[in-house]
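Enquirer: Next comes the sequence, and after it the predicted model I'd like to discuss.
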Amino acid sequence: MTDARTTRLVRARRYLSAWIGFSAGGRFSQALATTIVLFAFGEPTVQVLVGPAGTWAVLVTLVVLAGLSLLGQRYRIEWHGVLPLSLIAFVAYCGVSVLWSEYSWVALRGFAETLGFVGLGLYLALGRDLVQVIRACGDAFRILLVAALGLEVLAGLVLDVPFPAFGIRADIAYGGPIQGIGGTRNVMGFIAATALVTFVVEYLTRSVTHWRAIASTALAVIALMLVQSPITGLAMIALAVAALAIWSLRHARPASRPVVNAVLATTVLAIGVVLVVGRARFLPEIGAAGGTSTRLALWSQIRVFIEQHPVQGWGWVGAWPTEPVVPYVTFVDPSGVRFTSGLDVVVDAWLQVGLAGMLLLVGAALLAFARSWVTATTYPGVAYVWPAAVLVLLGVTSVAESTLLHGAGLMLFVTVLVVSARRRSWRRRLLHA
């Protein structure tokens, strides 16, 4: 009996070792990275198709496969000094907040989901180099855009019937807005905008053929035109300004870059002040007045609960739970539908993890943007522009949708954060000193 058990253990170890070796291979790792991006951005559709239990099963499976792949690559992954302390501190604080939450089970589930998407982001950043991450995102976005536009055409032109389960209203025949696989036009707009950036960088790095780049870019532009999202419109304006600034800095002399950065920062700050002061006239012009009034009403409700636990917050949940737990059950829009997020990353984070957690998140985001901006404007490789551009889109969208706190937004944020730290981490310099 002992010999039989020993034989089974030896065989199990051999199978596990063989699988780890296979999962560390280049083709499997790239396919896994593409699947991870597909799942993260298509999570609302996956939720509809297989339900919460099925979505959890997919998430856990991907995390396990990613862990095995990283285990197989452990000897060639340089991770010392790369994991940002700001990210570690924020995630740790979110975990600790579960202890004082009044909905411990819901908070624990939300933190487990957060750890899952953080793990997937770490896999993309550590298990793949930057060009491979961009290729994986490009392949995934092509599939997502084709699926989204296909569903919209089926609902709006072929059947002329909305798909409420997917959030599709079948308005494509009228020029939009479309919701695609995002559930809302703002989420779909973020997917299309990120896809456009990815496709352009893919072409500039010569990772795809000329015709594939043209077709992919056309898909992204069509989706952006059809979503009709004011939030996405603002994000694209910010992206255009950032792209022009990066191009100018990449072609400027190194000695003049600090001056150019100072001028750019002053200009952006001045524009921000003008927009805030003149928001009453500016927002109606872009069709965002209604959404802004809804957000202001929600934030005033949230402020009441923030004042009850201003420093430590109510406890981390990530995406707002559907269960009737306080305070989330009290946030209802004028039509009687419950809100699914705080519609602003800062307000949402302040409610969940208090002032301390919110400051940790803002600090991590600012540090990530500073590192990615310096890398994008100083390193010769065009691929390093992608992290900075993605952070611009993620930052502007998160001001109105809390995208950064959960799902694909959190995964993308972790990926960009670690990729940026790989070039700018002060701890790596200590190790090599």
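Expert: Received it, and whenever you're ready, just let me know what you need. A quick note: this is a predicted structure, and the numbers were derived from the prediction, not measured.

Enquirer: hey, let's count contacts and neighbours off CA atoms from now on
Expert: Noted.

Enquirer: List the buried residues for stretch 372-389?
Expert: Residues of stretch 372-389 classed as buried by neighbour count (16 or more other Cα atoms under 10 Å): 372-378, 383-389.

Enquirer: Endpoint to endpoint, that stretch covers what distance?
Expert: 9 Å (Cα to Cα, to the nearest Å).

Enquirer: just how off-centre is it within its chain?
Expert: 18 Å (Cα atoms, centre = their mean, to the nearest Å).

Enquirer: Check stretch 267-278 too.
Expert: How far stretch 267-278 lies from its chain's middle: 26 Å, per Cα atoms, centre = their mean.

Enquirer: Tell me how many other residues crowd Phe339.
Expert: The number of residues packed near Phe339 is 17, by other Cα atoms under 10 Å.

Enquirer: now swap in Phe117 and tell me
Expert: For Phe117, using other Cα under 10 Å, the count is 25.

Enquirer: Looks like Met411 contacts Val118 (just checking).
Expert: Yes - the pair Met411 / Val118 is scored as a contact, 5.6 Å apart, by Cα atoms under 8 Å.

Enquirer: Look at the two and report which has more neighbours.
Expert: Neighbours per residue (other Cα under 10 Å) separate Met411 from Val118, with Met411 holding more: 28 against 23.

Enquirer: Please compute how far stretch 359-368 lies from its chain's middle.
Expert: 15 Å.

Enquirer: Going by neighbour count, which residues in it are buried?
Expert: Leu359, Leu360, Leu361, Val362, Ala364, Ala365, Leu367, Ala368.

Enquirer: which residues are contacting it?
Expert: Here stretch 359-368 makes contact (Cα atoms under 8 Å, 6 or more residues apart in numbering) with Ser86, Leu87, Ala89, Phe90, Val346, Ala349, Val416, Leu417, Ser420, Ala421.

Enquirer: just those residues now: which is nearest Val48?
Expert: Among the contacts of stretch 359-368, Ala349 lies closest to Val48 (Cα to Cα), at 26.5 Å.

Enquirer: Find the nearest non-adjacent residue to that closest one, please.
Expert: Met358 (5.3 Å; Cα to Cα, 6 or more residues apart in numbering).

Enquirer: on that earlier part again, format the buried residues of stretch 359-368 as a markdown table; extra columns: secondary structure.
Expert: Shown next, in a markdown table, are the buried residues of stretch 359-368 (DSSP: H, G, I helix; E, B strand; the rest coil):
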| residue | secondary structure |
| --- | --- |
| Leu359 | helix |
| Leu360 | helix |
| Leu361 | helix |
| Val362 | helix |
| Ala364 | helix |
| Ala365 | helix |
| Leu367 | helix |
| Ala368 | helix |
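
Enquirer: want to compare, so here's the second one:
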Amino acid sequence: MWLAYPGLFLVLAGDAVRYSIGWGGWSVAVVLLTVASIYALAVSKPVELIRTMPTALMLLLGWMMLSLTWSSYLGTSFMMIGLQLSTTLFALFLASQFSWRQLLNILSNLIRFILATSLVFELLASITGPVIPLFPNFEGDTVPYAAYYWSQGLLFEGGRIQGIVGNANLLAFTAVLGALLFLVEAIVTSKKRLIPVISLGLAILLAFLSQSASMTLAVVIIGFVAVIAILAEGRSRQVRHQIYWGAGAIAGLAVASIVINLSAVFDFLGKSPDASGRFLIWSEVWTLILQKPGFGWGWIGYWVPGVAPYEGLIVMNGVPMYQAHNAYLDIFMQLGVVGLGLLVWLLAVTFVRLWTVAVRHTNPLYLFPLFIFLVITAQSISESRLLIEAGWVLLVLLAVKSAGPFAELEPLGRTGKRSRLAGNFRLRPRARI
């Protein structure tokens, strides 16, 4: 626990750390996290853990390191590969040290703290005015554009709030992730459900106030998948396949309808027809992909300021972009078609394993890893954060943890998830005195 909480805060609320103690302080924190992760792994059973690592993950990490041989920014690639290995080691530490139930508790507690402090932070910002980072990410004494504020203090004005994470999209991601974890927590806990229920309300409120279209879409997808997973549990192979085919047909029709009515969908979600400028970003990134489609420009993860060809590539409303806002285009650009293929392979293998556990196990606890996977993959369509910080840590954690033997999970119950869920939400008569 001594490492899990500060480490997860560092990756989930990285901007809060950088705004508070600067990039130098953040770098020191990353080094300490790396050293602590190595120590924790060394005293456990690292050989057994390495054996459970998915082949796709090991090949992807190897391809990142191999990209040093053709990188267009060798020094930066070397530094960013080091950072990638650091977050990977931390994810391996989490996978090796904690059970799924412990991970649910740790993630729920930390996200509860982030959301609660974010609401207080936004309340104060709305009263005192916009908040400038203690270590600003701009030059001069005047904030050049509103996007450079830690918080714009728009809570009472109906604008998007940013929370302590400093970004409305990241706050929405954290809130939706928290809502799903709190829901599972409320269902599986044997203690009083008041805290998970209040936390669920807080998460829904902040998800609404952060106004993220991608997370709205994620909630719809997760709700649909959860229903399918619960319906498929305990069914024969033939019936499960019938459910899957039916679900696939519904999903296909939904996607076709969205594509046909794209402008109307963006309007409903409160976005411009070009997805808030993302189509322009993707067009520029695609131009770079076509220049080096086979191997890419070299691994960088974050688009580090001052590094060509990213510096000044895309500037929107005076704010430079430092990601492709799509994880698949970003990795295609950095690691070529091979890197993209390895990422897709890793995602596919992880999804199949998580789905198998979620459907076959009777405990609703094992729905939450699948929910996390769906949140980070939904976010990957409009953000590149699947490749860095929290997105990467959660992906590696899920990929490695799900590769463990089924026998290591909690024992199967006598009743299935449908019965347990019905029992949780059924009104119970008061006991007679």
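Expert: It's in. For clarity, every value in this text was computed on a predicted model and none was experimentally measured.

Enquirer: TM-score of the superposition?
Expert: Comparison of the two superposed chains (TM-score structural alignment, normalised by the length of structure 1) gives a TM-score of 0.86, and 393 aligned residues with a Cα RMSD of 2.0 Å.

Enquirer: related to what we said a few turns ago, now, the most widely separated pair of the buried residues of stretch 372-389 of structure 1?
Expert: Thr378 and Ala389 (14.7 Å).

Enquirer: Output the contacts of stretch 359-368 of structure 1 as CSV; include the columns distance to Ala193 of structure 1, secondary structure and neighbour count.
Expert: Below are the contacts of stretch 359-368 of structure 1 laid out as CSV (distance: Cα to Cα, whole Å; DSSP: H, G, I helix; E, B strand; the rest coil; neighbours: other Cα atoms under 10 Å):
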residue, distance to Ala193 of structure 1, secondary structure, neighbour count
Ser86, 27, helix, 18
Leu87, 25, helix, 21
Ala89, 30, helix, 15
Phe90, 27, helix, 21
Val346, 22, helix, 22
Ala349, 24, helix, 29
Val416, 16, helix, 26
Leu417, 19, helix, 29
Ser420, 21, helix, 27
Ala421, 24, helix, 23
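
Enquirer: closest to Ala270 of structure 1 among those residues?
Expert: Val346 (21.2 Å).

Enquirer: Quick check: the spatially closest residue to that closest one that is not a sequence neighbour vs Arg423 of structure 1, distance?
Expert: Spatially, and ignoring its direct neighbours in sequence, Val346 of structure 1 is nearest to Met358 (6.4 Å; Cα to Cα, 6+ apart). Look at Met358 of structure 1 and Arg423 of structure 1: by Cα to Cα, they are 26 Å apart.

Enquirer: Of these two, which one has the most company?
Expert: Neighbour count, other Cα under 10 Å: between Met358 of structure 1 and Arg423, Met358 has more, with 23 against 16.

Enquirer: The more buried one falls within a strand, correct?
Expert: No - assigned with three-state DSSP, Met358 of structure 1 falls outside any strand and is helix.

Enquirer: List the residues that contact the counterpart of it in structure 2.
Expert: If you follow Met358 of structure 1 across to structure 2 using TM-score structural alignment, you land on Leu340. Leu340 of structure 2 makes contact with Tyr328, Ile331, Phe332, according to Cα under 8 Å, 6+ apart.

Enquirer: In JSON lines, list those along with distance to Ser283 of structure 2.
Expert: Compiled in JSON lines, the contacts of Leu340 of structure 2 are given as follows (distance: Cα to Cα, whole Å):
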{"residue": "Tyr328", "distance to Ser283 of structure 2": "13"}
{"residue": "Ile331", "distance to Ser283 of structure 2": "15"}
{"residue": "Phe332", "distance to Ser283 of structure 2": "13"}
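
Enquirer: Leaving out chain neighbours, which residue sits closest to Asp348 of structure 1?
Expert: Using Cα to Cα, 6+ apart, the closest residue to Asp348 of structure 1 is Gly342 (4.7 Å).

Enquirer: now the corresponding residue of structure 2 for the one you found: how far from Ile289 of structure 2?
Expert: Superposed on structure 2 with TM-score structural alignment, Gly342 of structure 1 falls opposite Ala324. Distance, Ala324 of structure 2 to Ile289 of structure 2, using Cα to Cα: 11 Å.

Enquirer: Looking only at neighbour counts, state which of the two leads.
Expert: Neighbour totals were compared for Ala324 of structure 2 and Ile289, and Ala324 leads with 26 against 23 (other Cα under 10 Å).

Enquirer: Touching, the more buried one and Asp330? I think so.
Expert: Yes - the pair Ala324 of structure 2 and Asp330 passes the contact test of Cα under 8 Å, sitting 5.4 Å apart.

Enquirer: Next up, identify which helix or strand the alignment partner in structure 1 of Ile195 of structure 2 is on.
Expert: Aligned by TM-score structural alignment, Ile195 of structure 2 pairs with Arg212 of structure 1. Secondary structure from DSSP states H and E places Arg212 of structure 1 in helix 210-227.

Enquirer: Output the contacting helices and strands for that helix.
Expert: helix 130-153, helix 185-204 (3 or more Cα pairs under 8 Å, 6 or more residues apart in numbering; DSSP states H and E).

Enquirer: After superposing, tell me the mean distance of that helix to structure 2.
Expert: In the superposition with structure 2, the average deviation recorded for helix 210-227 of structure 1 is 1.3 Å (mean Cα distance after the TM-score superposition for structure 1).

Enquirer: In space, what's closest to the counterpart of Thr362 of structure 2 in structure 1 - neighbours in sequence excluded?
Expert: Counting by TM-score structural alignment, Thr362 of structure 2 lines up with Pro380 in structure 1. In space, and not counting its chain neighbours, Pro380 of structure 1 is closest to Arg250: 7.9 Å by Cα to Cα, 6+ apart.

Enquirer: got it, and Leu394 of structure 2?
Expert: The shortest distance from Leu394 of structure 2 to any residue other than its chain neighbours is 7.0 Å, reached at Ala91 (Cα to Cα, 6+ apart).

Enquirer: That neighbour pairs with which position in structure 1?
Expert: So Ala91 of structure 2 corresponds to Gly121, using TM-score structural alignment.

Enquirer: my guess is that match contacts Gly407, does it?
Expert: No - using Cα under 8 Å, Gly121 of structure 1 makes no contact with Gly407, being 10.2 Å away.

Enquirer: of the two, who's got more company?
Expert: Gly121 (28 against 22).

Enquirer: For the one helix or strand the match of Ala91 of structure 2 maps to, give me the average deviation versus structure 2.
Expert: Assigned by DSSP H and E, Gly121 of structure 1 falls within helix 104-127. After superposition onto structure 2, helix 104-127 of structure 1 sits on average 1.0 Å from its aligned residues (mean Cα distance after the TM-score superposition for structure 1).

Enquirer: Nearest to Val329 of structure 1 among the contacts of stretch 359-368 of structure 1?
Expert: Taking these together and measuring to Val329 of structure 1 by Cα to Cα, the closest member is Ala349, at 17.0 Å.
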